[in-house]
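K.L.:
Let's see this in three dimensions:
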Amino acid sequence: MSNKPYGASAALVDIISAPSKVIDWLREHPGSVWLPLLILIGSTSALFAYYYQWVDMDWLIDRTLSVMTPEERAMNEETTRTLMTPVGLSAITFASTIFVVVIVYALQGAYLHLMSKLSGAEGLRFMHWFSLSAWANFVGIIGILAGVLTLIMADNNQLGQEELMSLNTNLLLGASPGDRWFTWATSLTPFTIWAIALIGLGYARWTHCSTGKAMVIAFAPWVLIHGGWAAVLLLRG
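P.N.:
Model (predicted):
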């Protein structure tokens, strides 16, 4: 039997296959947060940088302009054509990925930290919850790998961003770019639900509350945000 100490490299696999093991390890190693963050930022940025070099850019620009109203197109066409270059789009993607991965996970960690404090849990700092959020969301790497396969298997280079990252609720709704439900549908992925479930599992193991209560706490912000968003879309008709 190997006596090799458990570390972050093993956790990258186990967060998918044996998440409880990783969660227990994170309880003692909350500072091990940067590896999944860097991999998610790097792999997402690399995938889209390649995509923007590969895609038919004239087609992508025309497709983007086609969902604008005539007034919007008149105001924004020149700026859109200037910004929509492989380098420009790659830079925007890199910056937005950093924002989502770092800021959103930090907000998620702050929320979990607050809830744990209110429940009376001891010995858990913000970094514990930030780390749990980052590691749980690492399951999204599967979606990135699926995007790579989509590029490899594409018949031509006229492929939209939503088709590159196609494992989302829009597979069921079939909304087109420009439809009011399109952004909502493409923002919901099975990896998001998987990650939140892992966060709920971690909350239960660390605070010793029931699994049901932990899942309610973990899913509450997601349900409120996307439920409220859906309600607004429905009211707008």
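K.L.:
can we go C-alpha only for contacts and neighbour counts from here?
P.N.:
Noted.
K.L.:
for the chain, what spans make up the helices?
P.N.:
For the chain, the helices defined by DSSP state H cover 8-17, 19-28, 34-54, 57-66, 70-83, 86-98, 105-118, 126-137, 141-153, 161-164, 170-173, 182-186, 190-207, 211-236.
K.L.:
and the direction of the longest one versus that of helix 190-207, what angle?
P.N.:
Right, the one you point to is helix 211-236. Angle, helix 211-236 to helix 190-207, by axes from the mean of the first three to the mean of the last three C-alpha atoms, to 10 degrees: 140 degrees.
K.L.:
Could you tell me which residues within helix 211-236 count as buried?
P.N.:
Buried residues in helix 211-236, counted by 16 or more other C-alpha atoms under 10 Å: 211, 214-215, 217-218, 230.
K.L.:
How about the fourth one?
P.N.:
Buried residues in helix 57-66, counting neighbours by 16+ other C-alpha under 10 Å, are found at 57, 60-61, 64-65.
K.L.:
Next, the structure of the following sequence, for comparison with the previous one:
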Amino acid sequence: MELVSNPIQAMQDTFTKPNRVFATIAKTHNWSWLPFLLVSFVSTLPIYYYFNFIDFDWYRNMVIETSAGDLSPAELDMMRQAMQQTQILWVSVIGVVFSSIISNAVLAVYLNYATKSDEECVQGFTDWYGFTWWVSMPTVVISLITMAIVLLASDNQLSPAALGPTSLAFILGIEMDSAWFSLTQAIRLESIWVMYLIAVGLSQWTQLPNNRTYLIACAPFVLIWGIWAAILLVS
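P.N.:
Just a heads-up that it's a prediction; the model follows:
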């Protein structure tokens, strides 16, 4: 198989020729910094533009109404004063980067453990952690689509669900006051793409059979969503 000659080309080929990308990065070092930086930067853009575009008073009131519960009027006022546009913007921007760093670390631990049965697999945690940023590349495409939605929006009372245009929350019109909002916002169409890339990468990095690679790729997503849904159903 022809290998990729440079990391820029590898990022492009992740979308069209992922097999040769993962075959290449199995033999290279320090390429994963580029998808990490690209994914981290591009994923913050829709959030930055969103909080600079929306009617923040409307947003603040909506968040308070959906999450305040039985707080007293005085507590509501304190909550309202504490929610400042600049603060929320940067907390959200930093939060999306750190959540990606942490979730990818967890995924790397899982992949490192799940591939132990393959005696020929020599990759360790740091290798798998770099791997997770390559399988996160669909985030770049979705973030650009999201940014376009925000930039083209004519109403500055734009639902936060618009930040996940491929999520079930956005597709089904589920609002923030629904108990199912967080779960449906987490279930996104690009997750199928990510699962596919994980399976492709596993097929290049291990000698595991195809059915096993797809099982490993899909299991964490299905398990987390299933447990989350079960908790909502019984609560």
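K.L.:
how about the buried residues of helix 57-66 of structure 1 in a markdown table, adding distance to L132 of structure 1?
P.N.:
Shown next, in a markdown table, are those (distance: C-alpha to C-alpha, whole Å):
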| residue | distance to L132 of structure 1 |
| --- | --- |
| M57 | 38 |
| L60 | 37 |
| I61 | 39 |
| T64 | 37 |
| L65 | 40 |
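K.L.:
out of the residues you listed, who's nearest L188 of structure 1?
P.N.:
T64 (21.4 Å; C-alpha to C-alpha).
K.L.:
so what corresponds to the closest one in structure 2?
P.N.:
Alignment note (TM-score structural alignment): T64 of structure 1 maps to V63 of structure 2.
K.L.:
Just give the nearest non-adjacent residue to A230 of structure 1, would you?
P.N.:
Once flanking residues are discounted, A230 of structure 1 sits nearest to W184: 7.5 Å by C-alpha to C-alpha, 6 or more residues apart in numbering.
K.L.:
oh sorry, the question was meant for M176 of structure 2
P.N.:
T66 (6.7 Å).
K.L.:
and the gap between L118 of structure 1 and L112 of structure 1?
P.N.:
10 Å (C-alpha to C-alpha, to the nearest Å).
K.L.:
and these two? which has more neighbours close in?
P.N.:
Set L118 of structure 1 next to L112 and count neighbours by other C-alpha atoms under 10 Å: L112 wins out with 24 against 9.
K.L.:
pretty sure the more buried one is touching M127, no?
P.N.:
No - if you go by C-alpha atoms under 8 Å, L112 of structure 1 and M127 don't touch, sitting 10.5 Å apart.
K.L.:
sorry, back to before: a markdown table please, covering the buried residues of helix 211-236 of structure 1 and showing distance to F99 of structure 1.
P.N.:
Compiled in a markdown table, the buried residues of helix 211-236 of structure 1 are given as follows (distance: C-alpha to C-alpha, whole Å):
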| residue | distance to F99 of structure 1 |
| --- | --- |
| T211 | 30 |
| A214 | 26 |
| M215 | 26 |
| I217 | 24 |
| A218 | 21 |
| A230 | 24 |
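K.L.:
Which of the residues you listed sits closest to V139 of structure 1?
P.N.:
For the buried residues of helix 211-236 of structure 1, the nearest to V139 of structure 1 is A218 (16.2 Å; C-alpha to C-alpha).
K.L.:
residues in contact with the closest one?
P.N.:
Counting by C-alpha atoms under 8 Å, 6 or more residues apart in numbering, A218 of structure 1 touches 112, 196-197, 199-200, 203.
K.L.:
where's it relative to S66 of structure 1, distance?
P.N.:
As judged by C-alpha to C-alpha, A218 of structure 1 and S66 of structure 1 stand 39 Å apart.
K.L.:
With F126 of structure 1 instead?
P.N.:
Distance of F126 of structure 1 to S66 of structure 1, given as C-alpha to C-alpha: 45 Å.
K.L.:
Repeat that for W135 of structure 1.
P.N.:
Using C-alpha to C-alpha, one gets 39 Å for the distance from W135 of structure 1 to S66 of structure 1.
K.L.:
For the match of T64 of structure 1, which non-adjacent residue is spatially closest?
P.N.:
M176 is the one closest to V63 of structure 2 (C-alpha to C-alpha, 6+ apart), at 7.9 Å.
K.L.:
list the contacts for the one you found?
P.N.:
63, 66, 160-161, 182.
K.L.:
By neighbour count, which of these wins?
P.N.:
A161 (21 neighbours).
K.L.:
Give me the distance between the closest residue to it other than its chain neighbours and F56 of structure 2.
P.N.:
Leaving out its chain neighbours, the residue that sits closest to A161 of structure 2 by C-alpha to C-alpha, 6+ apart is F170, at 5.2 Å. Applying C-alpha to C-alpha, the value for F170 of structure 2 to F56 of structure 2 is 20 Å.
K.L.:
Y48 of structure 2 too?
P.N.:
Taking C-alpha to C-alpha, one finds Y48 of structure 2 at 13 Å from F56 of structure 2.
K.L.:
T126 of structure 2 too?
P.N.:
For T126 of structure 2, the distance to F56 of structure 2 - C-alpha to C-alpha - is 41 Å.
K.L.:
Then A230 of structure 2?
P.N.:
Plainly put, A230 of structure 2 is 34 Å away from F56 of structure 2 if you go by C-alpha to C-alpha.
K.L.:
swap in A74 of structure 2?
P.N.:
21 Å.
K.L.:
what's the answer for V96 of structure 2, then?
P.N.:
19 Å.
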